[in-house]
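Asks: This is the structure alone, sequence omitted:
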């Protein structure tokens, strides 16, 4: 052993943190490098379930009522290690469900309760989620009992619904069917704030206009689900807070009435916890030492009593009966004047002036002690903002209307990212179909598919017309909240038919040809659009020397305008599509980053993204007929030419503009092709080039066609939840 070996003997050979750490990830050293991890963050190697495990099948065997009853029993089974307020975990479980669901944002459909992501960082250690790791541990016996068929995602969403029912609310319903992820979503954009709870100024262009907040974010601060309960940037001002509340909830697809109902109903039960000064509280779970067993926010002042627990720093309940569904919140809000003060932990909160003794709140541990109720700055916004006040006054006069409005808003909050009702399981699923579920009628299946294909092939439509229309219809799918996709044929309806990315004039021409074919055959237009794309792929493959049949499953339906929430569909509009080599002129994000984001939302892997883009280029599927990236002399034929010429060192690349490059023949000096960043990233990024080289090899021409067809079919069927039912 030489000297260098001796020096190494005292060091651990394991690279601590590995690729899951922000400190050791290559992008720390090369921050401009494209990080492809988002495409594979939930890979098979992280999943402990059997390869053939199908959660949609497993959940059907679940004892749904048994789960409900066990959670209900748990509500009043106070544990010594984390005692319940007033002997009832209702408020804690409601907060758990609320915060599991509340990370959802309409902009990209990410977040929400649909995957159990609150179990992992960063959400697990956000200060707004303090003590919710305790709530999950309280639910562990139920999860343990029912096993695989009961996902954590379902259980976390269910807990609050059961709590509301237990405390007297007639709930709207509940659906099982969410499937767990098995690792953190660290590559999701949760914000680029300089620190946790950094000022809102870092997220908005103008602090007085919350609508200037960076999209797709919704919460006002990194580490919060909604807004700062103490006021904007911690400064009490209900009128200003009202603006942030409105903007935040709108970005969650909630209108003013739903927002007011959720605020009032959410604070009708439970309490805030400010048991000690914030600087005495321990670190979050991710930063805590091993002996804390995954718990965070250790409270040295906690003595095993509910009234000494610390969470937000605010301290107190909103109503006189915090374990009952009643009208106490609005009774007190409108009955008293409220003054801003500080909790015993030093947090800003509002308390009533000259409150009557009978309206005070029993202590969470000792009912002989009474406290003032409290309101947060967001609660006071319900009284100060004219619109919210009018809504709350209407609720106050009509308790039944309020209860129904809240129950529906709560159901929407906890189910918003589950997609259509085809994903809903269990006896508590409401019969009513709601517009935000993007309802689609069942489509016909008895027509002659081959005859329809023959009519499409003879229609005079070009390969690109057929392929582009099918792609544009299907590419809207977001696996994040299971919205969009080809099913429903909403591409023919507003707002999609007018989107720039869908080339409205070309789209109208193609639909005018396909609609009569669908009507004559008794097929849905949604099916015929996809069939047309398949016909185009089969023609392109044949031109490339391969006879293939693209798999097809009939049964898509055609949604109506009445079944389409046009406003919420606006968030699905693409401002770029790297697969069709298009980016809107005023869009500043790098094309390759937008491509990556789109691919992840569509559920594509890195190789699938690669093979699709290369195939669409040589087919000639570019937006507007652009020739950028069409590295072939046989445009319209499905071939490996894109990859062959991309990786050929006979050519060099020269930038000619913001997003334009010339591909120049080294010998002649002449421009051979033009390209964009979305093309050339497959030759410059090390990982993507590795994929591109696979398809550039002489022995993988047949593999390329096979892989392209498989990836194409995956995109076309991404929203066919009925196929997996």
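Replies: Structure received. Note that this is a predicted model, so its numbers are computed, not measured. Numbering: from 1, shown residues only.
Asks: okay, CA-based contacts and neighbour counts for the rest of this
Replies: Will do.
Asks: With adjacent residues omitted, what lies nearest to residue 320?
Replies: residue 361 (4.6 Å; Cα to Cα, 6 or more residues apart in numbering).
Asks: who touches that neighbour in this structure?
Replies: 317, 319, 320, 321, 370, 371, 372, 373 (Cα atoms under 8 Å, 6 or more residues apart in numbering).
Asks: Kindly reformat the residues you listed as JSON lines containing neighbour count, secondary structure and distance to residue 264.
Replies: What follows is those, written out as JSON lines (neighbours: other Cα atoms under 10 Å; DSSP: H, G, I helix; E, B strand; the rest coil; distance: Cα to Cα, whole Å):
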{"residue": "317", "neighbour count": "26", "secondary structure": "strand", "distance to residue 264": "13"}
{"residue": "319", "neighbour count": "30", "secondary structure": "coil", "distance to residue 264": "11"}
{"residue": "320", "neighbour count": "22", "secondary structure": "coil", "distance to residue 264": "14"}
{"residue": "321", "neighbour count": "20", "secondary structure": "coil", "distance to residue 264": "14"}
{"residue": "370", "neighbour count": "16", "secondary structure": "strand", "distance to residue 264": "22"}
{"residue": "371", "neighbour count": "16", "secondary structure": "strand", "distance to residue 264": "20"}
{"residue": "372", "neighbour count": "23", "secondary structure": "coil", "distance to residue 264": "18"}
{"residue": "373", "neighbour count": "23", "secondary structure": "coil", "distance to residue 264": "14"}
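Asks: In addition, the following structure is provided for comparison:
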């Protein structure tokens, strides 16, 4: 609405006086209600019958030439030009006896004048049934886009058609038995893949999950497809090596009566790597594994849509794609939040993964241990060691050296995503717990719990 100039309109809800009770946008123009309302400043309707589904919008858009005018509030809008035929008037929103000229905004006219959108709009105008179908599909996508895959849908009205924006994944054809799992674990151990390669690949696959719209995750093994297999953060050369090894194991296992998906093998590989790293540190653990993932095809993967999932930063792998206004530690917290991790879960995962050499570029930044490749709490012990002093070694203050306080000998190098666990008071409190001499068993248990949570973030078939 735009009944009068915006000078009559009050402040926004958060800026209004306390006695206005956040109603905001209050107007001192006449009654301030109904015909006297001021909101966007635009005044009028687009069609002759605004409450009826018809082609009135396109009829008006293409049926008239339009000229620029202003609403009573002074907002720019367009009205039909008198060019030889009657103009169908639109009903007033508040006075039944009153009729108004239809109006359009500049964005509306772009659907007519733009060289790309114009032909699309004309096609819809000439083919009402096609327009109705396209609108229904677009509306369904708009209102269901953040619900995740079809596994999250309930009720009898779920369409049978599978749509590519739902990120379809074929169901697993065979349920792995415990004996199968142990056989596959043995084959992975003998594959020659390192702890770092196995753990990094599993993390890269699962950590794409976004709790905001339930997209991404390990199910589907789309890390072996475009665009994910080419992302810099995934170290494409190393990733290709791991996938080829796992495909070889898959080929040797699959038969007419049984099969395993690459998606399951990737996650199982991460479990094998962690168990191997714990054993090397003198601890015997078992990482929970729940099979049942499927493998998506390239045809089932919208490359453009999945490109939007590429992380601009992943502090768990000490990766930042470029220079941003946000700091590395802020982006780390944002990434953890997308994966629905708590602060303690984020903390223990960082500590464990640093020791397992999961940096995207295989650098030693944040690897505060002499026992690399083993699952230990050394990251926390050495980060909080008071015998170490830290100093920035880059002008951007994103890389630091830790030196022995007495000898000045360089001991470690770390990034902001590492040092934040000693700098931030809350994160330091968690780090101090895991740095304790008697916390090794707690560290292992918490790390495995958080790891398993990430691996199963997209397993909606297990929820409930």
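Replies: Received the coordinates, thanks. Note that the coordinates shown come from a computational prediction; the quantities given were computed from them, not determined experimentally.
Asks: out of the contacts of residue 361 of the first structure, who's nearest residue 161 of the first structure?
Replies: residue 321 (18.5 Å; Cα to Cα).
Asks: From residue 168 of the second structure, how far off is the equivalent of the closest one over in the second structure?
Replies: By TM-score structural alignment, residue 321 of the first structure lines up with residue 49 in the second structure. Computed as Cα to Cα, to the nearest Å, the residue 49 of the second structure to residue 168 of the second structure distance reads 40 Å.
Asks: one step back: grab the nearest non-local neighbour of the match of residue 321 of the first structure.
Replies: residue 90 (7.0 Å).
Asks: quick one: that neighbour and residue 50 of the second structure, what's the gap?
Replies: 8 Å.
Asks: again with residue 77 of the second structure
Replies: Between residue 77 of the second structure and residue 50 of the second structure the distance is 18 Å, computed by Cα to Cα.
Asks: same question, residue 233 of the second structure
Replies: Residue 233 of the second structure is 50 Å from residue 50 of the second structure, by Cα to Cα.
Asks: what about those two, which has more around it?
Replies: residue 233 (22 against 14; other Cα atoms under 10 Å).
Asks: neighbouring contacts of stretch 35-53 of the second structure?
Replies: 1-6, 9, 25, 27, 29-30, 32, 56-57, 60, 71-77, 88-95, 100-104.
Asks: swap in stretch 286-300 of the second structure?
Replies: With Cα under 8 Å, 6+ apart, stretch 286-300 of the second structure has contacts from 164, 167-172, 174-176, 219-222, 225-226, 261-264, 267-268, 271-272, 274-275, 448, 452.
Asks: Same question for stretch 614-626 of the first structure.
Replies: 463-464, 467-468, 501, 503, 540, 579-582, 627-632, 634-643, 708.
Asks: of these, buried ones?
Replies: 463-464, 467-468, 501, 503, 540, 579-582, 627-632, 635-643, 708 (16 or more other Cα atoms under 10 Å).
Asks: Which ones among those residues lie within strands?
Replies: residue 582 (DSSP state E).
Asks: any idea how far residue 336 of the first structure is from residue 359 of the first structure?
Replies: 10 Å.
Asks: quick one, which of the two is more surrounded?
Replies: residue 359 (17 against 14).
Asks: Tell me which residues touch that one, please.
Replies: 319, 320, 332.
Asks: ok, these in the second structure: which stay?
Replies: Retained in the second structure: residue 320, out of the contacts of residue 359 of the first structure (criterion both residues aligned by TM-score structural alignment, their matches' Cα atoms under 8 Å).
Asks: And the contacts of residue 359 of the first structure, which is closest to residue 572 of the first structure?
Replies: residue 319 (40.1 Å).
Asks: so stretch 628-647 of the first structure matches what in the second structure?
Replies: The aligned range for stretch 628-647 of the first structure is 365-384, by TM-score structural alignment.
Asks: cool, and stretch 557-574 of the first structure?
Replies: Going by TM-score structural alignment: stretch 557-574 of the first structure matches residues 294-311.
Asks: quick one: that stretch to chain centroid distance?
Replies: 13 Å (Cα atoms, centre = their mean, to the nearest Å).
Asks: What are the buried residues along the helix or strand where residue 304 of the second structure lies?
Replies: In the assignment (DSSP states H and E), residue 304 of the second structure maps to helix 303-307. By neighbour count, with 16+ other Cα under 10 Å as the criterion, the buried positions of helix 303-307 of the second structure are residue 306.
Asks: and it, how far from the first structure on average?
Replies: Aligned to the first structure and superposed, helix 303-307 of the second structure gives a mean residue distance of 0.9 Å (mean Cα distance after the TM-score superposition for the first structure).
Asks: Quick one: residues in contact with that helix.
Replies: Residues contacting helix 303-307 of the second structure (Cα under 8 Å, 6+ apart): 165, 226, 227, 228.
Asks: measure the counterpart of residue 195 of the second structure in the first structure to residue 683 of the first structure for me?
Replies: By TM-score structural alignment, residue 195 of the second structure lines up with residue 463 in the first structure. Per Cα to Cα, residue 463 of the first structure is found 27 Å from residue 683 of the first structure.
Asks: can you map out the helices along the stretch 451-600 of the first structure?
Replies: For the stretch 451-600 of the first structure, the helices defined by DSSP state H, counting those that start in this stretch cover 463-474, 504-521, 525-543, 566-569, 591-601.
Asks: and the longest one, how far out from the chain's middle?
Replies: Yep, that's helix 525-543 of the first structure we're talking about. 31 Å.
Asks: residues in the second structure aligned with it?
Replies: So helix 525-543 of the first structure sits over residues 262-280 in the second structure, by TM-score structural alignment.
Asks: all helices in the stretch 51-200 of the second structure, in order from the N-terminus.
Replies: 56-63, 106-113, 117-126, 128-144, 178-189, 195-206.
Asks: Please identify the most buried of the ones you listed.
Replies: helix 195-206 (a mean of 25; mean count of other Cα atoms under 10 Å).
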